[in-house]
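Undergrad: Take a look and give me a structure for this.
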Amino acid sequence: MLLTLDLNDPRPLHEQVAGAIRRAVGEGGYRPGDRLPPARELAAALGINANTVLRALRDLRDEGILEFRRGRGVTVAERPAGRALIEQRARDLLDEAARYGYGRDDLIDILKELP
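TA: Alright, predicted model coming up:
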């Protein structure tokens, strides 16, 4: 899993990690039942504290995207919550739009104009 963090992103690191994992699941990088690398490995690869990664994983578990299985580690839930994936993409879009000076209402107008 190739995750990257944006040090200029104002969001807390655990939210960035959770968002990156949501995207990987949503885009098919991980399929239901696939096992994620251990939190320590993810933390080492990202250069952050393992507790930060664990917090992100717990948040995703609470959203129904991941499952914690004793002896098997962390796996993608059999039916990841689609709404959670869409919400993350919407948050990412809002963040990107803000960088270009667009607000929430501007995005709503753009979406209404789409076919």
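Undergrad: From now on I want contacts and neighbour counts done on CA atoms only, so please keep to that.
TA: Noted.
Undergrad: for the residue nearest to the spatial centre of the chain, what are its contacts?
TA: Nearest residue to the geometric centre of the chain (Cα atoms, centre = their mean): Gly19, 1.9 Å. For Gly19, the contact set (Cα atoms under 8 Å, 6 or more residues apart in numbering) comprises Gln88.
Undergrad: Before we compare anything, build this one as well:
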Amino acid sequence: MRIHLDASDGGPLYERLASSLRAAIVDGRVGYGERLPAARTLAEHLELNVHTVLRAYRMLRDEGMIELHPGRGAVVAKRLGHRTALAGAIHDLVDEARLNGVDAPALISLIREAYR
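TA: Now for the predicted structure:
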């Protein structure tokens, strides 16, 4: 699994990491029941503090996206994937935004406003 932290996003690292992991779950790169990398391993790979990774994992656990099992790691708890309507709608939305010249920060702002 490839994890990418968006350098253009000025948010906290744990939120950026949680967002990247959430996207991997929603679009099917990581499937239901699949184990995420150990926090220490992921921290070393991304050159982050292990507590940053753990905070991102706890955030996803609180959202119901993953389950945390002490000593066994983090496991995807939601049945999502590339075949879901949500993943398709997200890709369609991003494509439409690009066609209309809406950049990522503006699209994210529009989504946040609509989500309220």
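Undergrad: What does the TM-score come to for these two?
TA: Once superposed, chain against chain, the TM-score is 0.69 (TM-score structural alignment, normalised by the length of the first structure); 97 aligned residues with a Cα RMSD of 3.2 Å.
Undergrad: ok, back up a step: from the chain's centre, how far out does the helix or strand encompassing the residue nearest to the centre of the first structure sit?
TA: In the assignment (DSSP states H and E), Gly19 of the first structure maps to helix 13-26. Distance, stretch centre to chain centre, for helix 13-26 of the first structure: 2 Å (Cα atoms, centre = their mean, to the nearest Å).
Undergrad: State which helix of the first structure is the longest.
TA: Assignment by DSSP state H gives helix 82-99 as the longest helix of the first structure.
Undergrad: Figure out how far whichever helix or strand comes after that one is from the centre of its chain.
TA: Sequence order places helix 104-113 as the next helix or strand after helix 82-99 of the first structure, per DSSP H and E. Helix 104-113 of the first structure sits 23 Å away from the centroid of its parent chain (Cα atoms, centre = their mean).
Undergrad: Run through who's touching helix 104-113 of the first structure.
TA: By Cα under 8 Å, 6+ apart, the residues outside helix 104-113 of the first structure that reach it are 94, 97.
Undergrad: mind listing what's buried in it?
TA: Of the residues in helix 104-113 of the first structure, Leu107 count as buried by neighbour count, 16 or more other Cα atoms under 10 Å.
Undergrad: Val30 of the second structure touches Ser20, doesn't it?
TA: No: Val30 of the second structure is beyond contact range of Ser20, at 11.2 Å (criterion: Cα atoms under 8 Å).
Undergrad: more neighbours, those two?
TA: Neighbour count, other Cα atoms under 10 Å: between Val30 of the second structure and Ser20, Val30 has more, with 22 against 17.
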